[in-house]
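**Student:** build me a model from this:
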Amino acid sequence: MKEQSSRADVRPALSPGDMADRFQRTRHLSRDLVQGLNEADAAVQSMPDASPAKWHLAHTTWFFETFLLRDHVPGYRLHDPRWPFLFNSYYEAEGARLARPERGLLTRPTLADVLDYRAHVEAAMLESMPLLLERHGELVELGIQHEQQHQELLLTDIKHLFSRNPLGPAYAAPSKPPSTPPSTPARSAPLRWIEGPEGRAEIGAGPDERFAFDNELPRHPAWLAPHALANRPVTNGEWIEFIADQGYGTAALWLSDGWDWVRGAAGGVETISAPLYWRGGGRQWKQFTLAGWQDVDPEAPVTHISFYEADAFATWAGARLPTEHEWEAAARGRDPLGGLQLDRAGPAAPRAEEEVDGFASLYGNVWEWTGSAYRPWPGYRPAAGAVGEYNGKFMSSQFVLRGGSCATPRGHVRPSYRNFFHPHQRWQFTGLRLARSL
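**Tutor:** Have a look, this model is predicted:
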């Protein structure tokens, strides 16, 4: 999940006790996610797009310390004045910072030092919570939402790190749905098409949302042409058919940039012939998961695919990717707390789910690529100051994903939530749902 630090829109405000409870539960989940890691696991950076687990823990703490305690609590002193340089991410207004590809060089401070830092800032936040909520409740909520984004990033970065280890270590033991006997794997629903609304639709966060990032605002009208969405995401079994039909080797299916990317001609070091973390061939595929190497479940949604792959598959299937307007119109009024999402530390992994009101996995399971470029809504204005830096200036050369994933903390997504990544990126839990024009 891309970090989106921006203006919050909170309505109505929670009580100090409720907000303190949300703050503590969020902080505790981050701590729980690293319980099984050793010092090396938490310090290593597997690629420039990823960050060490230790850095995620410290950066989310720096956010609270900087934008709340430092700026709004009289007399607060920084835990360590040297650390803002280490744990600032992209905030130009906050000055110089460690280059992102060098975060894995931080053998010091240790993991224990970072956990002490977290405890120090949490205590100061809880002590100052009534004062902060009186005037800056939107920043407290923003800090919680920001940490939830990093919880998903932390899991996906750990998965990428462990995947590079020839031993294929498991982050945690595999888990099964409690209602599914071990001998009866869940099955995906047959593919059906559900006609979507057409004509005028209201897009963006509305007054019923308690929180929204600035890139979800303002609410505005959009026009929907006749269309239909698939009832569920594309499955691994369907993706294996795409591979078997030479989908990765058929130029006519691919966008030009995608064809360069899949052949390794766009700066890559190898050609692409399957989703990230897959190995094998024919009908015998394995994939790396947070539980280690596992057989590919043909019924589960395919994940770890790029926008280029999603678009090529949709073309192969005689369909297309939905627009984000179409996706949001389908999601409006449906429960964003449903579906497979992150509730506690464990081996997040997509799986087949039952339909709810016609759709399966509209929320959770896998982020769904849309065909929409990440651009501002009409009338968009970024927030003033440092916290407004990193939505607006990312609105170039990226595509929107919707719906959340199995690694998204439950309660974090909503119909208007806009995630975004570059078209070649696929280490997040990214998948697709097909659409058709009617």
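**Student:** for the rest of this, base every contact and every neighbour count on C-alpha atoms.
**Tutor:** Will do.
**Student:** which residues in this structure form helices?
**Tutor:** With DSSP state H applied, the chain shows helices at 16-33, 39-43, 53-64, 71-72, 83-87, 111-163, 236-244, 256-262, 307-316, 324-331, listed in chain order.
**Student:** what is the last one packed up against?
**Tutor:** With contacts taken as 3 or more CA pairs under 8 Å, 6 or more residues apart in numbering; DSSP states H and E, helix 324-331 sits against strand 199-203, strand 220-224, strand 367-373, strand 399-402.
**Student:** let's see this one next, to set against the first:
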Amino acid sequence: MITSSISLLDFLLETREHTETICKPLQIEDYVVQPIEDVSPPKWHLGHTTWFFEDFILKKHKTDYQVYDDHFAFVFNSYYESMGARVVRTDRGNLSRPTVDQVYSYRKHVTNALKELLEENPSEEVESLIEIGIHHEKQHQELLLTDIKYILGNNPLLPTYSSDFREFQLNPKPAEWLSIDEGIYTIGHTGSDFCYDNELGLHKVYLNSFEISSRLVTNAEYLQFIEDSGYEQTLLWHSEGWSWVTENNIIAPLYWHKQNDGWEYYGLNGLQKLNLEAPVTHISYYEAFAYAQWKGMRLPTEFEWEVAQSQFNWGERWEWTESAYLPYPNYTKAPGALGEYNGKFMVSQKTLRGGSVATSKNHTRPTYRNFFHPQLRWQFTGLRLAR
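**Tutor:** Okay, the predicted model is just below:
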């Protein structure tokens, strides 16, 4: 918990400003596009992160607060059933109104009200809620980048978002196998500083001895899988994964484009020749699993990853694990609407660990648990082998 209202205010203002900075390279037409259900328009992200502060904090804890627009709660609520009716997720791209200017005005209105609230010596409960709101917005900063990439990457012109954006740091060192002894290990967050409720519940796990790779799988290594007809070998895939491959004609990671002289890759810095030394990215859990099968290896569990993470560099790609996204022992949902934040998604999803180049600064921890459905790959997802 941030103990100083002043430092919390600085944290808030920095976060709100950075969200808007992410959107600066966009043209006005980019703000409303929604190519698929999982991708939300940038304008919606700007409004939703503002609505979170307004509905969860300002309406309840600032007595003189004037709601900006009574209709915005309906427009910008995401999945909080207990907070009232909302626009269906698939219809977020139909929102030509409110305008982009109105959304930025809404953000300014709410930010100014939060500044006033923090200057009124708020309670620890209010400070805690604001801190949650800040980290919630940081999550949406990453979603903004990945959603913008999907929007532009599915535009026939493949426009560049920013020529300065770096999607990877080259690591030419060969992979090494790191050995972890069998034993009983402690998993989870102590709760001594900020974390999400899905990280709480310190508990013991028993691990058999295993080895884990010191680095992520590269494009060159994954290309060998493709050239060995990995996408055509049904025995490498889960049944659901094989159906996904065949029904969607998947032949390579997302954003790979086959040209006569090789592969190209669309990144936020535009279409480039595929860099073979870069870590493979934008793969589904199904693809990560099939590749590991092809190598005669496997994915680490999230517990193995957490125990071993201090021995390797991480943070460039969200790393698929073999673990289902489930509650830790003694997990309890937060009371009220905040209880919808994590707990209700603990079914039919896989856990990812690490972070990515799109993750906001200082937003991840060794205990951080991300989660997505196994077919999704628009995030910066990659894999690390274990055996």
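**Student:** TM-score for these two?
**Tutor:** TM-score for the superposed chains, counting by TM-score structural alignment, normalised by the length of structure 2: 0.96, backed by 386 aligned residues with a CA RMSD of 1.6 Å.
**Student:** still on that earlier bit, as TSV, the helices of structure 1 with distance to residue 279 of structure 1 would be great.
**Tutor:** Formatted as TSV, those follow (distance: least, CA to CA, whole Å):
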stretch	distance to residue 279 of structure 1
helix 16-33	27
helix 39-43	24
helix 53-64	26
helix 71-72	50
helix 83-87	35
helix 111-163	12
helix 236-244	12
helix 256-262	16
helix 307-316	17
helix 324-331	32
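**Student:** coming back round to it: of all the helices and strands packed on helix 324-331 of structure 1, which one is nearest residue 48 of structure 1?
**Tutor:** When those are compared by CA to CA, strand 399-402 sits nearest residue 48 of structure 1, at 19.8 Å.
**Student:** list the helices and strands the closest one packs on?
**Tutor:** In terms of contacts (3+ CA pairs under 8 Å, 6+ apart), strand 399-402 of structure 1 is packed against helix 324-331, strand 367-373, strand 419-421.
**Student:** deepest-packed of these, please.
**Tutor:** For these, the largest average neighbour count (mean count of other CA atoms under 10 Å) is found in strand 367-373, namely a mean of 25.
**Student:** count of residues packed around residue 13 of structure 2?
**Tutor:** For residue 13 of structure 2, the count of nearby residues is 16 (other CA atoms under 10 Å).
**Student:** in the stretch 151-300 of structure 1, which spans are strands?
**Tutor:** With strands called from DSSP state E, counting those that start in this stretch, the stretch 151-300 of structure 1 shows them at 193-195, 199-203, 220-224, 227-230, 278-281, 284-289, 292-295.
**Student:** nearest spatial neighbour of residue 222 of structure 1, skipping sequence neighbours?
**Tutor:** Of all residues not flanking residue 222 of structure 1 in the chain, residue 201 sits nearest, at 5.2 Å (CA to CA, 6 or more residues apart in numbering).
**Student:** neighbours of residue 407 of structure 1, how many?
**Tutor:** Neighbour count of residue 407 of structure 1, defined by other CA under 10 Å: 32.
**Student:** for the aligned residue in structure 2 for it, which non-adjacent residue is closest in space?
**Tutor:** Matched by TM-score structural alignment, residue 407 of structure 1 corresponds to residue 358 in structure 2. Residue nearest to residue 358 of structure 2 in three dimensions, not counting chain neighbours: residue 142, with 5.1 Å by CA to CA, 6+ apart.
**Student:** who's in contact with the one you found?
**Tutor:** By CA atoms under 8 Å, 6 or more residues apart in numbering, the contact set of residue 142 of structure 2 is 358-360.
**Student:** if we use 10 Å, what do you get?
**Tutor:** Applying CA atoms under 10 Å, 6 or more residues apart in numbering to residue 142 of structure 2 gives the contacts 19, 22, 148, 355-360, 379-380.
**Student:** from residue 404 of structure 1, how far off is the counterpart of it in structure 1?
**Tutor:** Under the alignment (TM-score structural alignment), residue 142 of structure 2 maps onto residue 152 of structure 1. Using CA to CA, to the nearest Å, we find residue 152 of structure 1 at a distance of 10 Å from residue 404 of structure 1.
**Student:** circling back to that earlier point, quick one: which of the helices of structure 1 is nearest residue 383 of structure 1?
**Tutor:** Nearest to residue 383 of structure 1 among the helices of structure 1 is helix 111-163 (11.9 Å), distances taken as CA to CA.
**Student:** returning to what we had before: can I get the helices and strands packed on helix 324-331 of structure 1 in JSON lines with distance to residue 103 of structure 1?
**Tutor:** Shown next, in JSON lines, are these (distance: least, CA to CA, whole Å):
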{"stretch": "strand 199-203", "distance to residue 103 of structure 1": "38"}
{"stretch": "strand 220-224", "distance to residue 103 of structure 1": "40"}
{"stretch": "strand 367-373", "distance to residue 103 of structure 1": "26"}
{"stretch": "strand 399-402", "distance to residue 103 of structure 1": "26"}
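**Student:** please name whichever of those strands is nearest to residue 140 of structure 1.
**Tutor:** strand 399-402 (24.6 Å).
**Student:** mean per-residue distance, the closest one to structure 2?
**Tutor:** For strand 399-402 of structure 1, the mean deviation from structure 2 after alignment is 0.2 Å (mean CA distance after the TM-score superposition for structure 1).
**Student:** contact partners of that strand?
**Tutor:** The contact list for strand 399-402 of structure 1 (CA under 10 Å, 6+ apart) reads 1, 307, 323-324, 327-328, 331, 362-364, 366-375, 413-423, 430-432.
**Student:** do I have it right that residue 196 of structure 1 meets residue 330?
**Tutor:** Yes - under the criterion of CA atoms under 10 Å, residue 196 of structure 1 makes contact with residue 330 at 6.4 Å.
**Student:** overlap of the contact sets of these two?
**Tutor:** Residues touching both residue 196 of structure 1 and residue 330 (CA under 10 Å, 6+ apart): 228-229.
**Student:** re the thing from before, out of the helices and strands packed on helix 324-331 of structure 1, which gets nearest to residue 106 of structure 1?
**Tutor:** Nearest of these to residue 106 of structure 1, taken as CA to CA: strand 367-373 at 30.9 Å.
**Student:** so that closest one aligns onto which residues of structure 2?
**Tutor:** Mapped onto structure 2 using TM-score structural alignment, strand 367-373 of structure 1 covers residues 318-324.
**Student:** count the neighbours of the aligned partner of residue 266 of structure 2 in structure 1 for me.
**Tutor:** Counting by TM-score structural alignment, residue 266 of structure 2 corresponds to residue 288 in structure 1. Per other CA under 10 Å, the neighbour tally for residue 288 of structure 1 reads 22.
**Student:** repeat that for residue 231 of structure 1.
**Tutor:** Using other CA under 10 Å, residue 231 of structure 1 has 24 other residues around it.
**Student:** try the one 10 residues further on
**Tutor:** When counting by other CA under 10 Å, one arrives at 13 neighbours for residue 241 of structure 1.
**Student:** since that was my last question, I'll sign off now.
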